[in-house]
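# I'll drop the sequence and a predicted model, then ask my questions.
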Amino acid sequence: MKRGGRIAVLLAAVLLLGGVSAGAVLHAADRAGQREQVQAGGPSVAPGTVTLAPGDGPRMVFRSMAWGPHRDELASVPAAQPDATRTVAGVRCLRFYAAAGTGICLQAVHGTLDDSYRAVVLDAQLHERRHFPLGGIPTRSRVSPSGRMVAWTVFVSGDSYAGTDFSTRTSILDTRTWTLQDNLERYSVVKDGHPYHASDTNVWGVTFADDGHFWATLATGGKTYLVHGDVAARTLTTVRQNVECPSLSPDGTRLAFKKRVPGLPADAPWRLYVLDLRTMRETPLAEQRSVDDQAVWSDDSTLVYALPGDYGADLWTVPANGGGTPEKLLGGALAPAYIS
């Protein structure tokens, strides 16, 4: 073979090998993309506008936990169509709640060496109004029905309510005056009708009745209590034992809560109950699994709560009257708020 022919064959081989190599790279990238798509899976998600303002029909806004680029972003779906495409807003929250056009978003701030956390007050268009540093890991958040008052709880030490080796800090913020009560443990406690002082008090899980009053959990002496709080007087008054993470119904007549039930495992000790505030009668709900969440009322007859799931958490629903059966509402979701 002449020299020119040998060079032509060599060039052809180089081009062929280059083409095979490029094709292999593209094929591998395509397969990787397919794997990512399969791994992401779950619900369809589309960027768009999420609002906390009333109108446009009842909606649910929540933290979307499905894998992918929009994980942890606030998402919105019609309340009547929870499986609809999720509209995501680009705002990431670990815990979230909203009412009357005010949102509270507890965020992680990722640093070079360590993460920190902050509470961000959002307006109806999810724009930041103000933010406040947090001294621990976010765990609970609530907004008063008027949208004026917000509350949040963080773990100062520990990361679970199941044991006794944890400490929380709960704060209440007035978004009209920007007055921050940064630690409800400074409130005066009235226990069993008498002033009470102890170094081991722990408060968490606020649910607002109105702008001046709320319910919460107080722990002391190895027991938990439902307490009624007065913002102006800065008092906590015990009402009942063995009540954690209360959630007031929209009509203000009942509290959903988690109750420690003897005989259950130490790491999963709770059952969901509803307390009638007029009769003080407790009703166990149909959910038999342990629920470590502050349930949300989707209406006056239905509760929504989180349980562990493939993406970290799923939302479930159960009737508040003790009947019916639990049903899965949304996969890969946490911290819902209902906007109507």
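All right, it came through fine.

# drop to CA atoms for contacts and neighbour counts, all remaining ones
Fine.

# buried residues in stretch 240-250?
By neighbour count on 16 or more other C-alpha atoms under 10 Å, the buried set for stretch 240-250 is Asn242, Val243, Glu244, Cys245, Pro246, Ser247, Leu248, Ser249, Pro250.

# Put this next to the previous one:
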Amino acid sequence: MSHRGKFSVLVAVVLVLAVVATVSVLRASARADRRDQARPDGPRVTTGEVGLGPGARRMVFRNMAWGPHRDELASTAASAPAGTRTATAGGLTCLRFHAASGTGVCLQAVHGALTDTYRATVVDARLHEGAHYPVPGIPSRARVSPSGRYAAWTAFVGGDSYAGTDFSTRTAILDTRTGKLTPSLEVYGIVKDGRRYRSADVNFWGVTFERDDRHFYATLATGRKTYLVRGDMPTRTVTVLHQNVECPSLSPDGTRIVYKKRVAGLPADAPWRLYALDLRTMRETALAESRSVDDQAVWSDDRHVTYALPGDFGADLYTVPADGRGTPHELVKAAVSPVYL
């Protein structure tokens, strides 16, 4: 046989093997999806419509249950969050998500041939995608202001965990009405102890908005310490209010912040406990959750907060009263990044 003939046979064999391998992988994936959907302990997901518009009170979250809708946005009734969840066929896939007043922000991975990139996508009440904005690292936190006008997101641009000190973040704020983007809060002036503060090691993360479309709260890290700051968008300044605050979440009535606080004596990789801070008195209250929570909690109402903890499917959602009383309990399996609409 000629060299050309031998080469043709070799190419044909390689192609046949590639097709067989591809078919095997696809069949195994389909079997796995069917098996995971049939797991008796797994959440049930049906296909339907998911939106952010007015209607009965409900939760929207990133679905972590295995199957064709994993990582897509799903919805359940807020009154029965552990019930059957609904996901849209070919729905929106997000790593982090938040929404308010019919506007959402979805932090997404864009899968490339060699590496992934990330972006923030603004969506409307029907989850139709609008403008896209590049995110310069691994998405971590997302928030939309109560009016829907502003969106904020945080990404790791160095490191991938808040537990240590060797990381850097980038936090952006977007005016969804005008499209004006502040790519980094590090351009804001800092007021600490009544004086302007400057340092090369400044990091911001975990924005939460007030209702006035002017002010926000966030975490500032500098000098190996973290602080709660209140930001003013028109003046582009933040003012330090309180120490040892991470990932703040403002209550619906605007009077309290729930956050994760580093507590001495806890393991280095699980150093946090949930606390509530009264913004008028600056009095702290430890919540009843005794496990380490690495999440930016959301308020389900004026009295309770919801947050994620590791679970069999990746993460589960729990709830606890925000006044330090009661006990935490599991709310939803296989879910993360919840929003109450």
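Perfect, thanks for sending it. Quick caveat, the model's predicted, so the values are computed rather than measured.

# what would the buried residues of stretch 240-250 of structure 1 look like in JSON lines with distance to Thr49 of structure 1?
Compiled in JSON lines, the buried residues of stretch 240-250 of structure 1 are given as follows (distance: C-alpha to C-alpha, whole Å):
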{"residue": "Asn242", "distance to Thr49 of structure 1": "42"}
{"residue": "Val243", "distance to Thr49 of structure 1": "38"}
{"residue": "Glu244", "distance to Thr49 of structure 1": "35"}
{"residue": "Cys245", "distance to Thr49 of structure 1": "31"}
{"residue": "Pro246", "distance to Thr49 of structure 1": "32"}
{"residue": "Ser247", "distance to Thr49 of structure 1": "29"}
{"residue": "Leu248", "distance to Thr49 of structure 1": "29"}
{"residue": "Ser249", "distance to Thr49 of structure 1": "29"}
{"residue": "Pro250", "distance to Thr49 of structure 1": "27"}
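
# Can you tell me which of those residues end up in strands?
Glu244, Cys245, Pro246, Ser247, Leu248 (DSSP state E).

# now the helices: where do they sit in structure 2?
Assigned by DSSP state H, structure 2 shows helices spanning 3-38.

# coming back round to it: put together JSON lines for the ones in strands among the buried residues of stretch 240-250 of structure 1, with distance to Ala75 of structure 1 on each row.
As requested, those are arranged in JSON lines below (distance: C-alpha to C-alpha, whole Å):
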{"residue": "Glu244", "distance to Ala75 of structure 1": "28"}
{"residue": "Cys245", "distance to Ala75 of structure 1": "24"}
{"residue": "Pro246", "distance to Ala75 of structure 1": "25"}
{"residue": "Ser247", "distance to Ala75 of structure 1": "22"}
{"residue": "Leu248", "distance to Ala75 of structure 1": "24"}
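
# what's the neighbour count on the residue lying closest to Arg118 of structure 1 once chain neighbours are set aside?
Leaving aside its sequence neighbours, Arg118 of structure 1 sits nearest to Pro133 (C-alpha to C-alpha, 6 or more residues apart in numbering; 4.3 Å). As a burial measure, Pro133 of structure 1 scores 13 neighbours (other C-alpha atoms under 10 Å).

# doesn't Tyr117 make contact with Pro133 of structure 1?
Yes: using C-alpha atoms under 8 Å, Pro133 of structure 1 makes contact with Tyr117 at a distance of 6.2 Å.

# Enumerate every residue touching His197 of structure 1.
Residues in contact with His197 of structure 1 (C-alpha atoms under 8 Å, 6 or more residues apart in numbering) are Val189.

# so how far is Val110 of structure 2 from the residue nearest the centre of structure 2?
Closest to where the C-alpha atoms of structure 2 average out (C-alpha atoms, centre = their mean) is Arg96, at 3.5 Å. According to C-alpha to C-alpha, to the nearest Å, Arg96 of structure 2 stands 14 Å off from Val110 of structure 2.

# Name the member of the ones in strands among the buried residues of stretch 240-250 of structure 1 with the shortest distance to Pro265 of structure 1.
Among those, Glu244 lies closest to Pro265 of structure 1 (C-alpha to C-alpha), at 16.9 Å.

# What's that closest one aligned with over in structure 2?
Matched to structure 2 by TM-score structural alignment, Glu244 of structure 1 sits across from Glu246.

# so what's its match up against?
Trp205, Gly206, Ala218, Thr219, Thr226, Tyr227, Leu228, Tyr259, Lys260, Lys261.

# same thing but at 6 Å, please
Residues near Glu246 of structure 2 by C-alpha atoms under 6 Å, 6 or more residues apart in numbering: Thr219, Tyr259, Lys260.

# what's the answer for Lys191 of structure 1, then?
Thr238.

# same thing with Pro284 of structure 1?
Tyr273, Gly322.

# Against Ala162 of structure 1, how distant is Pro138 of structure 1?
16 Å.

# out of those two, which sits in the busier spot?
More crowded of Pro138 of structure 1 and Ala162, by other C-alpha under 10 Å: Pro138, with 26 against 15.

# give me every residue that touches the more buried one.
Val154.

# repeat for Val60 of structure 2
Contacts of Val60 of structure 2 (C-alpha under 6 Å, 6+ apart): Ala74, Ser75, Pro338, Val339.

# okay, now the second one: neighbour count?
Per other C-alpha under 10 Å, the neighbour tally for Ser75 of structure 2 reads 28.

# Count the residues that sit near the equivalent of Ile190 of structure 2 over in structure 1.
Here Ile190 of structure 2 is matched to Val189 in structure 1, going by TM-score structural alignment. Val189 of structure 1 is flanked by 23 other residues according to other C-alpha under 10 Å.

# Quick check: Val189 of structure 1 touching Thr201?
No: using C-alpha atoms under 6 Å, Val189 of structure 1 is not in contact with Thr201; the gap is 9.3 Å.

# before we move on, the earlier item: now, which of the buried residues of stretch 240-250 of structure 1 sits nearest Asp267 of structure 1?
Nearest member of the buried residues of stretch 240-250 of structure 1 to Asp267 of structure 1, counting by C-alpha to C-alpha, is Glu244, at 15.1 Å.
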